[in-house]
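Colleague: I need the structure of the sequence given here:
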Amino acid sequence: MGLLSEGSPLSWEETKKYADHVRKHGIIQFINLYKKLKDRSNGCLRWGDEVEYMLVKLNRSKKEARLLLNAEQVLAELQRREKERHGDLVTLWRPEYAAYMVEGTPGKPYGHLMAHFNRVEANMRARREEVKKLLADDEYPLSLTAFPRLGCPPFTQPELHPNPEEGASRSLFFPDGAIFQGHPRFRTLTRNIRNRRGEKVAINLPAFKDVNTPWPQLEDLGDLGDDGENPPGRQALPGHVYMDCMGFGMGCSCLQMTFQACSVQEARFLYDQLTPLCPIIMALSAASPVHRGFLCDTDCRWDVIAMSVDDRTREERGLEPLKENRRVISKSRYDSIDSYLSEGSECYNDIELVIDQEIYDQLKHEGIDDLLAKHIAHLFIRDPISLFSEKIHQDDEKDTDHFENIQSTNWQTMRFKPPPPNSTIGWRVEFRPTEVQLTDFENAAFVVFIVLMTRVILTFKLSLLIPISKVDENMRTAVKKDAVKQGKFYFRKDVTTEDSPPVECCACAKKSDCQEEYTLLTVAEIINGKAGEFPGLIPLIKSFLESVDDCDVDTSCTISQYLSLISKRASGELKTTARWVREFVTKHPEYKKDSIVTDAMNFDLMSACQRITDGEISCPDLLPAHSTKSAGGIPLAKEKQEHLLANKFQKKQNGV
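Modeller: I've put the predicted structure just below:
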């Protein structure tokens, strides 16, 4: 979820008039903010997670699974309860794109206590229970990355029908009523992305070709209505599942993590070091092999979202000569990052970075260093696509809405986040590629794994950097079917630096040029290690855990079970959610080997997901037997140790 300004939304034509105004003042706001806060330091690395839930109704008498369009009412009650607690919050709730989605976070950030790792799953359970109490007995908050029959009527409750001739999306499949109605941002983004592009967005996902799949034409779209294209759905590609609006991407759910660093330098370092992990974690968490009722030849949502918000014109996509637009832009505004930010990373920025030269020159003139100036000037090649009339004229010394307008609509694998004005919050980074999992145990495992990696990176002063071009190649590999088992990923061979303590099993002690620093590894080799060549991320985490002295037995046991899940998913001993879903579909008695997921099959699949989520059935090929003692809270005496432990951790990072 991005910036949620209140007010009267402007059309694209109105917004376009103010695009340069927003960019101009957004940069001034960033410069003012940076100068005020560049020296801000915080005592410890704080962190939190965001889980997006889909509200699903399972009508067992009719054997129908539908998306429940009452998120606005559920959210209103959740937020009313927030206000009543007067700051003593266990959970926080915010709107998301779709009328069937809500986003939940912990009530306050976690900190440096090892015991905080033992609170994540309990808090996720509390969130799910809060929502569940507001639903009927046959309604469930499921953490699904993608609803398999999104866009296949009837897929909503109440039943709505798309209107391709008018409205925000003009979709052949997705009704505007399935967009969250409680805030105009979401409809405005949908409409303005389509209008700026000059045509509807086109999502074409490679279909899975089974023995009876109609090939290459999966379906006839001609009788679905007039969507302004001639013929309707003209952008659909043979052999692909076609989708045509923002809802198919932003209507997916994900799991995100945000880390508050101790300084701007540490935030930039973490931003860089976590970037090569993005495609690895995406492949490892893969959970979405079905879109619009078809099995796809991909396992992840990433490309769907990237295409769903691609507002580039034909000129900007390089399909026509530049006349009305300034530049060709290589990616959607939702994609992997294009440059590293930390000192010493320059040689790994090996792809051409398209920037706004005037903005870059202005930033440099104001004393912003080259890497950060290029990063911001690259973000600001984009236009604002959601602007409110009341927010046009701002006080650049106090406000940052124009900066956030551009910043928050660059949806990338990592996000570098300056502190909000008038707050004590520090410099942060957001980790964004993870697909959400069915159970709180799995989601907690991924969160804890990534947070532990940040601690390992900072404590051991590791370097995971590889050329940005290789990260892009890894992203293309990560979305493919069963990439966790079949794919190979570029990864750094020697992750130690001159400042690192000795680490066993690292292959290459000598530094060389960038091309010799990385190799191709499987996810299993990256996560678990490869004898004599790469130590493995989990062994590195275990080395870190051996060095800490504040880990109680329950927390240690819980972390061990989380790492076991990650390890077994990487090795293939446990299936990814995507592999489990794919096999559920292909083994279903109604499946006709035609790549189609029917309404009845979808009901059985969603019912199985619900029962796994709620612990009603076990699924040993997806989940290991586990018995975590995740605590809902930590005794006050331990809470008071946090400042001391934070200082101790900081000293360890600094080599004291």
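Colleague: make it CA atoms for all contacts and neighbour counts henceforth
Modeller: Will do.
Colleague: what about Ser342, helix or strand, and which?
Modeller: Using DSSP states H and E, Ser342 sits in no helix or strand.
Colleague: same thing with Ala267?
Modeller: Element membership for Ala267 (DSSP H and E) is helix 264-274.
Colleague: and the residue nearest in space to the middle of the chain, what is it in contact with?
Modeller: Relative to the mean C-alpha position of the chain, the nearest C-alpha, by C-alpha atoms, centre = their mean, is the one of Arg432, at 3.0 Å. Each residue near Arg432 by C-alpha atoms under 8 Å, 6 or more residues apart in numbering is listed here: 254-257, 278, 412-415.
Colleague: Would you mind measuring from it to Lys488?
Modeller: According to C-alpha to C-alpha, to the nearest Å, Arg432 and Lys488 sit 21 Å apart.
Colleague: Then Asp370?
Modeller: Asp370 is 33 Å from Lys488, by C-alpha to C-alpha.
Colleague: returning to what we had before: please identify which pair of the contacts of Arg432 lies farthest apart.
Modeller: Cys254 and Arg415 (15.1 Å; C-alpha to C-alpha).
Colleague: Comparing these two, which residue is more hemmed in?
Modeller: Of the pair Cys254 and Arg415, Cys254 is the one with more neighbours under other C-alpha atoms under 10 Å, namely 23 against 19.
Colleague: got a winner among the contacts of Arg432 for most neighbours?
Modeller: Busiest of the contacts of Arg432 [other C-alpha under 10 Å] is Thr413, holding 26 neighbours.
Colleague: Quickly note the distance from it to Val471.
Modeller: Look at Thr413 and Val471: by C-alpha to C-alpha, they are 11 Å apart.
Colleague: Now do the helix ranked longest in the chain: which elements does it pack against?
Modeller: Longest helix in the chain, counting residues (DSSP state H): helix 440-460. Counting by 3 or more C-alpha pairs under 8 Å, 6 or more residues apart in numbering; DSSP states H and E, the packing neighbours recorded for helix 440-460 are helix 120-132, helix 264-274, helix 537-547, helix 553-571, helix 642-653.
Colleague: highest average neighbour count across those helices?
Modeller: Highest mean neighbour count of those: helix 264-274, a mean of 23 (counted as mean count of other C-alpha atoms under 10 Å).
Colleague: Please give the structure of this sequence too, so both can be compared:
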Amino acid sequence: MGLLSQGSPLNWEETKKHADHVRKHGILQFLNIYNKVKDRQKDVLKWGDEVEYMLVEMDAKNEKVRLVLNGKDVLETLQEKGEKINPNHPTLWRPEYGSYMIEGTPGQPYGGTMSEFNTVEDNMGKRRREAASVLNMNETLLTVTSFPSTLTRNIRHRRGEKVAINVPIFKDKNTPSPFVEAFPEDDGEAARAALPDHIYMDAMGFGMGNCCLQVTFQACSISEARYLYDQLATFCPIVMALSAASPFYRGYVSDIDCRWGVISASVDDRTREERGLEPLKNNKFRIHKSRYDSIDSYLSCCGEKYNDIDLTIDEDINKQLLDAGIDKLLAQHIAHLFIRDPLSLFQEKIHLDDENESDHFENLQSTNWQTMRFKPPPPNSDIGWRVEFRPMEVQLTDFENSAYVVFIVLLTRVILSYKLDFLIPLSKVDENMKVAQKRNAVQEGMFYFRKDVFKGCNPVLDPPSTAQNGVESEANDGEEFTLMSIDTIINGKEGVFHGLIPMLNCYLENMEVDVDTRCTILNYLKLIKKRASGELMTMAKWMREFVAKHPQYKQDSVITDKINYDLLHKCDRIAKGVEKCPELIGDPVNRGK
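Modeller: Predicted structure coming up:
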């Protein structure tokens, strides 16, 4: 989620008065951190995952599922039983956006040895069992949407109107055409904002109330962190489509499979002026994206030539950073983040020690929710430069979540070991993001991807031959990228692209890995491979098929309470290992619990 502090929250009018103060001191805090740790080298690889959980009640008698709004109490209980009595407790629990949400992470970051991959699923299992042990009868951990909070209110007040989220409806056999919702208690705003053939939502909770899966890596230096940030940015749409898990919104079947655009619209606090709907008068900038969106600039020198997106920056902040010795690419990145206002401010956190605190910097850094996040070290800590990979949808089981996490971590090892280059123009990454959210994008979508990732590097792997299948001319036509399916990107296609799984397998063959760990990793890669090929379904596709086959479904795009109950009851059983689901997970061998 980002920065979640405790204290006395200010309303928007009060927060607005302090916006320039937060920006000014946020930049000073960033400069203090940068100057202290810019030359820091040789930090070891550490990494960790974040899994977001929802608390729900399964009402078997009435066949309904309800959100349980006691996340705060559950969180306090888990912390009291865990980290507060044992600093080395294997799990950590943190608040999330919704009052029915909690976030779990490993107690200590994982290290650089291959055997660490064999402990991820076990730790996720501990988290699930630990949280389940403090829930009431009929309560369990699952995934749905939420109610507004202080942050929500400030988004609406800054924007000057409700957020308007319109998600295309899935047109089934009996779906009305056009599909137009009635809003009985509407004052006219919903009727004006809702589009025909779309599911309409008007609160931040419909977006930020969705759960996701994230991974953070510590790099050995700032330059390695910037290189990883850029390279992983190109994978965000690919992995998002591969992890697609959210096809339903507000009780309707939608025509999208991923949450990203919904969250982007749900926290879009731009005014009409900033969105280009009215001339600039009260605002300084025309801002092209929501504060929750794909990245807008690469950070490494390799990426500079691919920065082809119009970047709005605060020129005064940019100059201040350049004058302080920050290079152009990093300066414009920070000056772009700081065109935003703080959304949330606490009375107790206005006047800070800029030498030793970073809350004002984090206030804006953490509320620019992008596909990747570049994370400077916290002040006076032994933590290094980090990057966070943010586009993945949370999966149903610990096995699946572990598979996606290990896949991404292994990918970073291969990128760094072989000095690979996956960069393409950032505008093409944005196009990929749009494709990735579409229904069944993993099978039907075509994505821009770099053809020769070894160019200019010293590869250990043999690059694929480009003279087969009649694609030699295409490979030598001056274009560094082409459209590929996810199957080609992940599994490879002779004469077109080597494939990420073959690269990872080659890397594993050159590493000393114990038999048990190797088996675990290969199981995870097999899941990724089969999801990409279509042999296994994504969670989004599996959920769609469940609803389509449900006896109460009338092919009208409506999910009734009974359908919802049966779906989430089955999800719960699969997640707990009570029921198998080979069409979603396959049949992994030697799985640890």
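Colleague: Same list, the helices and strands packed on helix 440-460 of structure 1, but as TSV with distance to Met246 of structure 1 please.
Modeller: TSV is the format used below for these (distance: least, C-alpha to C-alpha, whole Å):
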stretch	distance to Met246 of structure 1
helix 120-132	26
helix 264-274	27
helix 537-547	36
helix 553-571	31
helix 642-653	42
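Colleague: Now do the same for Ile102 of structure 2: helix, strand or coil?
Modeller: Here Ile102 of structure 2 is recorded as strand under DSSP: H, G, I helix; E, B strand; the rest coil.
Colleague: So what's the residue count around it?
Modeller: Neighbour count for Ile102 of structure 2, taken as other C-alpha under 10 Å: 24.
Colleague: List the residues that contact it.
Modeller: Neighbours of Ile102 of structure 2 in contact, by C-alpha under 8 Å, 6+ apart: 52-55, 71, 75, 93-96.
Colleague: Now those in CSV, please, with extra columns for secondary structure and neighbour count.
Modeller: Converted to CSV, the contacts of Ile102 of structure 2 look like this (DSSP: H, G, I helix; E, B strand; the rest coil; neighbours: other C-alpha atoms under 10 Å):
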residue, secondary structure, neighbour count
Glu52, strand, 25
Tyr53, strand, 25
Met54, strand, 25
Leu55, strand, 26
Gly71, helix, 22
Leu75, helix, 22
Trp93, strand, 24
Arg94, strand, 18
Pro95, strand, 20
Glu96, coil, 24
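Colleague: Between these, which sits nearest Thr113 of structure 2?
Modeller: Nearest to Thr113 of structure 2 among the contacts of Ile102 of structure 2, counting by C-alpha to C-alpha, is Trp93 at 24.9 Å.
Colleague: The helix holding Ala267 of structure 1 versus helix 440-460: what angle between them?
Modeller: Interaxial angle of helix 264-274 of structure 1 relative to helix 440-460 (axes from the mean of the first three to the mean of the last three C-alpha atoms, to 10 degrees): 120 degrees.
Colleague: what does helix 264-274 of structure 1 contact?
Modeller: So helix 264-274 of structure 1 is in contact with 38-41, 260-261, 340-343, 414-416, 427-431, 454, 457, 463-465, going by C-alpha under 8 Å, 6+ apart.
Colleague: Now list the buried members of the residues you listed.
Modeller: Among the contacts of helix 264-274 of structure 1, those classed as buried by 16 or more other C-alpha atoms under 10 Å are 41, 260-261, 340-342, 414-416, 427-431, 454, 457, 463-465.
Colleague: Can you report how many residues neighbour the nearest residue to Gly111 of structure 1 once chain neighbours are set aside?
Modeller: With sequence-adjacent residues excluded and distances taken as C-alpha to C-alpha, 6 or more residues apart in numbering, Gly111 of structure 1 is closest to Arg46, at 4.6 Å. Arg46 of structure 1 has 21 neighbours, counted by other C-alpha under 10 Å.
Colleague: swap in Asp382 of structure 2?
Modeller: 8.
Colleague: what sits against it?
Modeller: Contacts of Asp382 of structure 2 (C-alpha under 8 Å, 6+ apart): none.
Colleague: Would you quantify the distance from the residue mapped onto it from structure 1 to Ser564 of structure 1?
Modeller: Counting by TM-score structural alignment, Asp382 of structure 2 lines up with Thr424 in structure 1. Distance, Thr424 of structure 1 to Ser564 of structure 1, by C-alpha to C-alpha: 37 Å.
Colleague: again, but for Ala261 of structure 1
Modeller: Remark: distance between Ala261 of structure 1 and Ser564 of structure 1 (C-alpha to C-alpha) = 28 Å.
Colleague: ok so, going back, give me the aligned partner of the residue nearest to Gly111 of structure 1 over in structure 2.
Modeller: If you follow Arg46 of structure 1 across to structure 2 using TM-score structural alignment, you land on Lys46.
Colleague: show me the contacts for its match.
Modeller: By C-alpha under 8 Å, 6+ apart, Lys46 of structure 2 lies in contact with 109-112, 217-219.
Colleague: Mind checking which of those are buried?
Modeller: By neighbour count, with 16+ other C-alpha under 10 Å, these hold 109-111, 217-219 as buried.
Colleague: Which one of the residues you listed is nearest to Asp257 of structure 2?
Modeller: Closest to Asp257 of structure 2, out of all of the buried ones among the contacts of Lys46 of structure 2 and judged by C-alpha to C-alpha, is Phe217, at 27.0 Å.
Colleague: So the closest one: helix, strand or coil?
Modeller: Here Phe217 of structure 2 is strand, with the state taken from three-state DSSP.
Colleague: distance of the aligned partner of it in structure 1 from Lys481 of structure 1?
Modeller: Superposed on structure 1 with TM-score structural alignment, Phe217 of structure 2 falls opposite Phe259. Using C-alpha to C-alpha, Phe259 of structure 1 is found at 30 Å from Lys481 of structure 1.
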